Structure formats: C-alpha cells, structure tokens
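Undergrad: got a sequence here, can you model it:
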Amino acid sequence: ALDSAEPARGILRVTRHPVMWGFVLWGVAHLLNNGDLKSVIFFGTFTVLALAGTRLIDAKRARTHGELWAAYVAKTSNLPFQAIIEGRNRFVFAEIGIWRTLAAVLVFGALLAGHEALFGVSPAP
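TA: Got it, this is the predicted structure:
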C-alpha cells in the first residue's frame, strides 16, 4: 500500500512498471533480430505502447493518489534501477528471492529452447 512505511518492495524497488518493462525488453529483443516490416510493426507497437503505458499509468495514479503517489515516485523510478543508482532506494535481493529468479531463468530457457516448436521460428541465427 502506498501509505506503508516501505511502499516499494521487491521488484518495485527496481521499477514501478516491471511488466511494462518486460514488454519493452521483449519487443526490443525481437526488433533487433527481425527487420521485416511485419515484425517492425508488431514488435514496435508493443514496445511503443509499453513505454507510453508507463507514463500514462504514472499520470493516472498521480491524479487518483495525489501526495501518496508523489511520495512513492520520489523513492522509485520508471526507468529500471534509476532510483537505486541515484540513492533514492536500495536493491534487496531477498525481497525478490532466489525462487523467483530461478523460475524466471527456467521459463526463459524453456521459451528459448521451445521457440521453434512453439512459434515456428528459431531464435538462433
């Protein structure tokens, strides 16, 4: 909750918008490997919408939560790791946990290994 003593915990210490930044990373990674027009439109749209979405979400929450949101923004960042680098927050790996990290690595590995079977395109050049 925004009114707690430590409102940003876990991945929210890294960025206020972890899902949106996940879409940005996914979109950019695919844009770098796919230069055809259809891919640029598809992955570019996801990337642009995710980047714009972070700003739109911040604006909406500023309107609805006022000073509580302003205090939260002061301790967090939209851009991943910015608040940590600037000393406005700190990275606490224990809040994210080893199991979440391992789960993310396993899911990434499974999607990478099964990419051709799932999507019909090999991720390798």
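Undergrad: from here on, just use CA atoms for contacts and neighbour counts.
TA: OK.
Undergrad: leaving out chain neighbours, which residue sits closest to residue 16?
TA: Leaving out its chain neighbours, the residue that sits closest to residue 16 by C-alpha to C-alpha, 6 or more residues apart in numbering is residue 78, at 5.4 Å.
Undergrad: what is the neighbour count of that neighbour?
TA: Look at residue 78: counted by other C-alpha atoms under 10 Å, it has 20 neighbours.
Undergrad: helix, strand, or coil at it?
TA: Following DSSP: H, G, I helix; E, B strand; the rest coil, we place residue 78 in the coil state.
Undergrad: contact partners for it?
TA: With contact taken as C-alpha atoms under 8 Å, 6 or more residues apart in numbering, residue 78 is in contact with 15, 16, 17, 54.
Undergrad: mind checking how far the longest helix seen in the chain is from the chain centre?
TA: Identified as the longest helix of the chain according to DSSP state H is helix 37-75. Distance of helix 37-75 from the chain centroid (C-alpha atoms, centre = their mean, to the nearest Å) equals 11 Å.
Undergrad: before we go on, could you also do this sequence so I can check it against the first one:
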Amino acid sequence: MRLLTGFTSSHLVMVGLLLGFAIAHSGLAALRPWGEKLIGARVYRIGFALVSLPLAVVLIIYFFNHRYDGVQLWQVQGIPGIQPLVWGLSAISFLFLYPATFNLLEIAAVQKPQVHLYETGIIRITRHPQMVGQVIWCVAHTLWIGTSFTLLSSIGLVLHHLFAVWHGDRRLLARYGEAFEVVKARTSVIPFLAVLQGRQALKWEEFLRPAYVGVMGFIGLLWWAHPLLMKGTAAIKW
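TA: A predicted model of the protein is given here:
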C-alpha cells in the first residue's frame, strides 16, 4: 500500500523513457545487418548514435532530477562505510561497463564499425560485461538513494540489459554460427562461473592495457565532477 500511495507521475514517465530507449537501442541493433548493407557501416553507426545518445541523455537527466521521488523505502546514507561501498561498487561497475574491448575509432565511425567476437580480457570473466556493470551500478545507487523511483528505474535498466544478453547472443550466433557456439561454451554470463567450472582461465596480462588507465582516469574525473553534474542537471527543469 505504501508503494502505491507514493507512486508519482514521474514513475510513469521513467517507465516510458526506459521503454523508448530500450526499443530504439535494441531495435537499431537488430536492424544493423540490414542497415549497413543499405547505407554502409559508418553512416549506420552515426545514425545509431544520433538516436541513442539523445535518448540516453534525456534518461540520465530525468533520473538525476527525480531520483528522490516516491516513497523512501530505506535510508542508509548515515551508516558508516556505506558511502565508500557505493563508490567502490560504482568504480567496479565502470570497469565492466567499459570492457576495454571496444575500439574507440570504430565507435566514433572513424574506422569502419564491425561486430567482433571476443574471448579475451574481461570477456573471460563474463561474456556480457555491460550487463554486469549495469547491475552493479544499479545495486549501488539503489542502495544509496533508497526510493521507489530509483528502485523502479534500476529494475527497468536491469531488465533491458538481461534482454540484451539474449539479444546479443542471438545476433552473434546469426553472424558467426559455430564459432560463437565455441566461445559461448568457454564463457559465461554469470561472472567467474566459467573460470570456476574450469571452462576458462584468466590471463591477467590481458588487463594491462592503456584503456583501463583511461577508465580509471574517467572514474576519478567523475568523482570530482559529480557535484557539478548534479547541479548542472538540476538546472534543467525536466
């Protein structure tokens, strides 16, 4: 009953924004083979970005501005050790969200974007690092904020990424066939499961890459700029 009485219109707006982003992002990913044949890989990547990025920015700003809406389900911000735990989990989440297997030049369409089949680095830990990173990020921020709006947002984000696990595997199977089946058999969705089962072995030298230095620098920058980010988004009356 308490959840229902605290349910605000922002909850419905957030559900709509999440659905819109999920449909656009996953839908365009599904149409990629057809789109690349029609207009080319670079142009399709640019179009993908022009649709996905604005939707993501709107989603992020709206989340920041309404994160304390609804019912306060718990309050742990005053408990010693919670803030370092949340920041630590957030830092770990970015190591998964940016799995260091992306070619930035391809993302920016400077080089021809391609679909890669990886089995190195963080893929040895989990075949879907972005899903794992999103789950960790959602757990950390939902724990810290503790509102019904944040819980709803986190559930939506996690559900979208769980769908993306199925969708991503399906697209890789369609593109690579048996080669993907081999990689799938040697990796796992659940972190470290394939390692614990002896199907995969970690090679720590694969993590000694400049990309991870960049990720750590980004985490430090985000820590410093976090208050400014909150003030900036609050100035947008959404």
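Undergrad: returning to that earlier point: buried stuff in the longest helix of the first structure?
TA: The neighbour-count criterion (16 or more other C-alpha atoms under 10 Å) identifies 40, 43-44, 46-47, 50-51, 54, 58, 62, 68-69, 72-73, 75 as the buried residues of helix 37-75 of the first structure.
Undergrad: mean per-residue distance, that helix to the second structure?
TA: Compared with the second structure after the fit, helix 37-75 of the first structure shows a mean deviation of 2.0 Å (mean C-alpha distance after the TM-score superposition for the first structure).
Undergrad: immediately after that helix, which helix or strand?
TA: Next helix or strand after helix 37-75 of the first structure toward the C-terminus (DSSP states H and E): helix 82-85.
Undergrad: onto which residues of the second structure does that following helix map?
TA: Taken onto the second structure by TM-score structural alignment, helix 82-85 of the first structure occupies residues 193-196 there.
Undergrad: contacts for the matching stretch, please.
TA: Contacts for stretch 193-196 of the second structure (C-alpha under 8 Å, 6+ apart): 124, 125, 126, 186, 187, 188, 200, 201, 202.
Undergrad: dump the residue contacts of the fourth one.
TA: With contact taken as C-alpha under 8 Å, 6+ apart, residue 186 of the second structure is in contact with 194, 199, 200.
Undergrad: try 10 Å
TA: Residues in contact with residue 186 of the second structure (C-alpha atoms under 10 Å, 6 or more residues apart in numbering) are 119, 124, 127, 180, 194, 195, 197, 198, 199, 200, 201.
Undergrad: measure the equivalent of residue 14 of the first structure over in the second structure to residue 118 of the second structure for me?
TA: Using TM-score structural alignment, the partner of residue 14 of the first structure in the second structure is residue 125. Using C-alpha to C-alpha, to the nearest Å, residue 125 of the second structure is found at 12 Å from residue 118 of the second structure.
Undergrad: which one's more surrounded, the two?
TA: residue 125 (24 against 13).
Undergrad: what's the spacing between the more buried one and residue 117 of the second structure?
TA: Taken as C-alpha to C-alpha, the span from residue 125 of the second structure to residue 117 of the second structure is 15 Å.
Undergrad: picking up where we left off before, contact partners for the match of residue 14 of the first structure?
TA: By C-alpha under 10 Å, 6+ apart, the contact list for residue 125 of the second structure reads 96, 119, 187-196, 200-202.
Undergrad: nearest to residue 54 of the second structure, of the contacts of stretch 193-196 of the second structure?
TA: residue 126 (28.6 Å; C-alpha to C-alpha).
Undergrad: tell me the SS of that closest one?
TA: Here residue 126 of the second structure is recorded as coil under three-state DSSP.
Undergrad: pretty sure it sits against residue 201.
TA: No: the criterion here is C-alpha atoms under 10 Å, and residue 126 of the second structure misses it with residue 201 at 11.8 Å.
Undergrad: those two - which one has more neighbours?
TA: residue 126 (23 against 16).
Undergrad: from the centroid of the first structure, which residue is nearest?
TA: Geometric centre of the first structure, nearest residue: residue 21, 2.5 Å, by C-alpha atoms, centre = their mean.
Undergrad: how near is it to residue 14 of the first structure?
TA: Residue 21 of the first structure is 11 Å from residue 14 of the first structure, by C-alpha to C-alpha.
Undergrad: give me the common contacts of these two.
TA: By C-alpha under 10 Å, 6+ apart, the residues touching both residue 21 of the first structure and residue 14 are 78, 79, 80.
Undergrad: got those as TSV, with distance to residue 25 of the first structure columns?
TA: What follows is these, written out as TSV (distance: C-alpha to C-alpha, whole Å):
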residue	distance to residue 25 of the first structure
78	14
79	12
80	11
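Undergrad: of the contacts of stretch 193-196 of the second structure, which is the nearest to residue 15 of the second structure?
TA: residue 126 (28.0 Å).
Undergrad: many thanks, I have nothing further to ask.
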